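1. Here is my input, please return the structure:
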Amino acid sequence: MRSCLSGSLRFSGDAESGAVLQVLRERQSGVWLKHIGGQTDPSRLSDRAKRDKELNPEIERVFEEHHSVYGVRKIWHQMRREGFGIARCTVARQMKDTGIEGVVGAKKPKTTIPDKAMPCPLDKLNRQFHALWRR
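-> Purely as a prediction, here's the structure:
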């Protein structure tokens, strides 16, 4: 029995395994060629990829015009006001791909910070704490 090793897939045995390996190689190269084809010939890009290329500068423009603080929701609303028919998830995906993100609100300030060096205050009422029941 012979064995063929392709990446992390290992086939050993008969002609069926060889046929499966060949199909996998063809699929892998097809995916790679499809990816490269879109980069070399823009007309071969999908409709979504073409629209993304058109919308990406607009999303970046809105982001920059509003001092780079707008998040997905506000950019989406602004673009809808400007007449772009765009989905919120598309804006989110584009922002993620571009690496831009809106400003997140600050944490609420801590008003009381205990001093660990000070001893705990004594119980001024001399309370006696007992369990309500015993085992």
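
2. C-alpha from now on. contacts and neighbour counts both.
-> OK.

3. tell me which element the most centrally placed residue in the chain falls in.
-> Residue closest to the average C-alpha location in the chain (CA atoms, centre = their mean): Lys96, at 6.2 Å. Here Lys96, judged by DSSP states H and E, is contained in helix 88-98.

4. Give the other helices and strands that that helix contacts.
-> helix 47-65, helix 72-81 (3 or more CA pairs under 8 Å, 6 or more residues apart in numbering; DSSP states H and E).

5. quick check: longest helix of the chain.
-> helix 15-40 (DSSP state H).

6. Deepest in the core, which of the helices and strands packed on helix 88-98 is it.
-> helix 72-81 (a mean of 17; mean count of other CA atoms under 10 Å).

7. and the angle from that helix to helix 47-65?
-> Helix 72-81 runs at 100 degrees relative to helix 47-65, counting by axes from the mean of the first three to the mean of the last three CA atoms, to 10 degrees.

8. how far out from the middle of the chain is helix 72-81?
-> 19 Å (CA atoms, centre = their mean, to the nearest Å).

9. same deal with stretch 75-93?
-> 18 Å.

10. ditto for stretch 21-34
-> That offset, for stretch 21-34, works out to 27 Å (CA atoms, centre = their mean).

11. Now the second one, please; I'll put the structures next to each other:
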Amino acid sequence: MRFVDAHRGRFGGVEPICRVLRQHGLQITPSGYWAAKKRPPSVRQRRDAQLTELVRGIHAANYGVYGARKIWHELHRQGHPVARCTVERLMRDCGLTGVVRGKKIRTTMAEPGHERAADLLNRDFTARRPNRTWVADFTHVATWSGVVYVAFVVDVYSRAIVGWSAATNKRTPLVLAALDMGLWRRDRAGQPVCAGLVHHSDAGSQGEFKWSSQHLDQGVWHGKTCRLGNGGDRPPGDAFAGSAGGERTSGDAAAVLAADR
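-> From the prediction side, this is the model:
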């Protein structure tokens, strides 16, 4: 109805628009349109209209800082029982938002000064068997004592988390510890990672580049697991990928988490 109302003056009325819409598989008739126009609002529509006015009033009375949770509580205090999801929907429909305390946390900060290699996955997040493609990322969790960063590595084949780590900062050891755990756990389970693994992660930059780029070349994982090389990431946002096995070749990017990714 909104579409027809918006274009009926331009295309000569309701019937030409309905005719074209039917040619594209939409069963809309002029009689159905006029019947819908004459139909009175439903109980839910009338209820939503009333609640929307209340939500707008509470939001404006509190300087536009209340979010869905506080408006929901205020509605209950005023004697209007309503579900919180309804308040969220109505606020979303009329473009109302609350103010979030604290500053926004960025977990990925790309460093434009560092060279990035090509993406080895090319957005193909599938694998025919385990230990062929791993993807990694990290996020943050708010706790009473502060922000905790959690890194994880997922095997694309099974979608299983093979390694994880947590820290109160987002420096290199956070993400490398998750990768180390994944390699150690697969080795302990009798499924060591050998040549062919591609490790794909975000292109963030949080410092200690030299240590992270040399970490795998120093023969970690007790010498039982092949080292990663031929690194790469996808500009501008997706990240590091490296195929396992063998030494690094000339001109190769950092072995893992190049530019401290």
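
12. And the TM-score between these chains?
-> TM-score for the superposed chains, counting by TM-score structural alignment, normalised by the length of structure 1: 0.56, backed by 104 aligned residues with a CA RMSD of 3.8 Å.

13. In structure 2, what sits opposite the residue nearest to the centre of structure 1 in the alignment?
-> Matched to structure 2 by TM-score structural alignment, Lys96 of structure 1 sits across from Arg92.

14. swap in Arg73 of structure 1?
-> Arg73 of structure 1 maps onto Arg69 in structure 2, by TM-score structural alignment.

15. which ones are touching its match?
-> The contact partners of Arg69 of structure 2, by CA atoms under 8 Å, 6 or more residues apart in numbering, come to Arg84.

16. now swap in Ala160 of structure 2 and tell me
-> Per CA under 8 Å, 6+ apart, neighbours of Ala160 of structure 2: Val154.

17. For it, give its distance to Val153 of structure 2.
-> 8 Å (CA to CA, to the nearest Å).

18. Kindly report the same for Ala68 of structure 2.
-> Counting by CA to CA - Ala68 of structure 2 and Val153 of structure 2 are separated by 34 Å.

19. for Leu228 of structure 2, same thing?
-> For Leu228 of structure 2, the distance to Val153 of structure 2 - CA to CA - is 15 Å.

20. And Arg92 of structure 2, by the same measure?
-> In terms of CA to CA, Arg92 of structure 2 sits 34 Å off from Val153 of structure 2.

21. quick one: contacts of stretch 105-116 of structure 1?
-> So stretch 105-116 of structure 1 is contacted by nothing (CA under 8 Å, 6+ apart).

22. Leu26 of structure 2 - how many residues pack around it?
-> Neighbours of Leu26 of structure 2 under the rule other CA atoms under 10 Å: 11.

23. Now do it against Cys18 of structure 2, distance only.
-> Per CA to CA, Leu26 of structure 2 is found 8 Å from Cys18 of structure 2.

24. what do you get for Val198 of structure 2?
-> Distance from Val198 of structure 2 to Cys18 of structure 2, by CA to CA: 53 Å.

25. With Asp5 of structure 2 instead?
-> For Asp5 of structure 2, the distance to Cys18 of structure 2 - CA to CA - is 12 Å.

26. the more surrounded of those two?
-> Shown here are Asp5 of structure 2 and Cys18; by other CA under 10 Å, Cys18 has more neighbours (21 against 12).

27. where's the more buried one, which helix or strand?
-> Per DSSP H and E: helix 14-23 holds Cys18 of structure 2.

28. Who are the packing partners of that helix?
-> Against helix 14-23 of structure 2 (3+ CA pairs under 8 Å, 6+ apart) you get helix 2-7, helix 30-38.

29. Which parts of the stretch 101-250 of structure 2 are strands?
-> Here the stretch 101-250 of structure 2 has its strands, by DSSP state E, counting those that start in this stretch, at 133-143, 146-155, 160-167, 198-202, 228-232, 239-244.

30. which one of those is the most hemmed in?
-> Note that of the strands of the stretch 101-250 of structure 2, strand 239-244 is the most buried (mean count of other CA under 10 Å), with a mean of 29.

31. Excluding chain neighbours, what is closest to Met102 of structure 1?
-> Rather than Met, residue 102 of structure 1 is Gly. The shortest distance from Gly102 of structure 1 to any non-neighbouring residue, by CA to CA, 6 or more residues apart in numbering, is to Gly71 (3.9 Å).

32. Count residues in the vicinity of the one you found, would you?
-> 17.

33. and it, what is it in contact with?
-> Counting by CA under 8 Å, 6+ apart, Gly71 of structure 1 has contacts 101-103.

34. Quick one: those as JSON lines, columns for secondary structure too.
-> Output for those, formatted as JSON lines (DSSP: H, G, I helix; E, B strand; the rest coil):
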{"residue": "Glu101", "secondary structure": "coil"}
{"residue": "Gly102", "secondary structure": "coil"}
{"residue": "Val103", "secondary structure": "coil"}
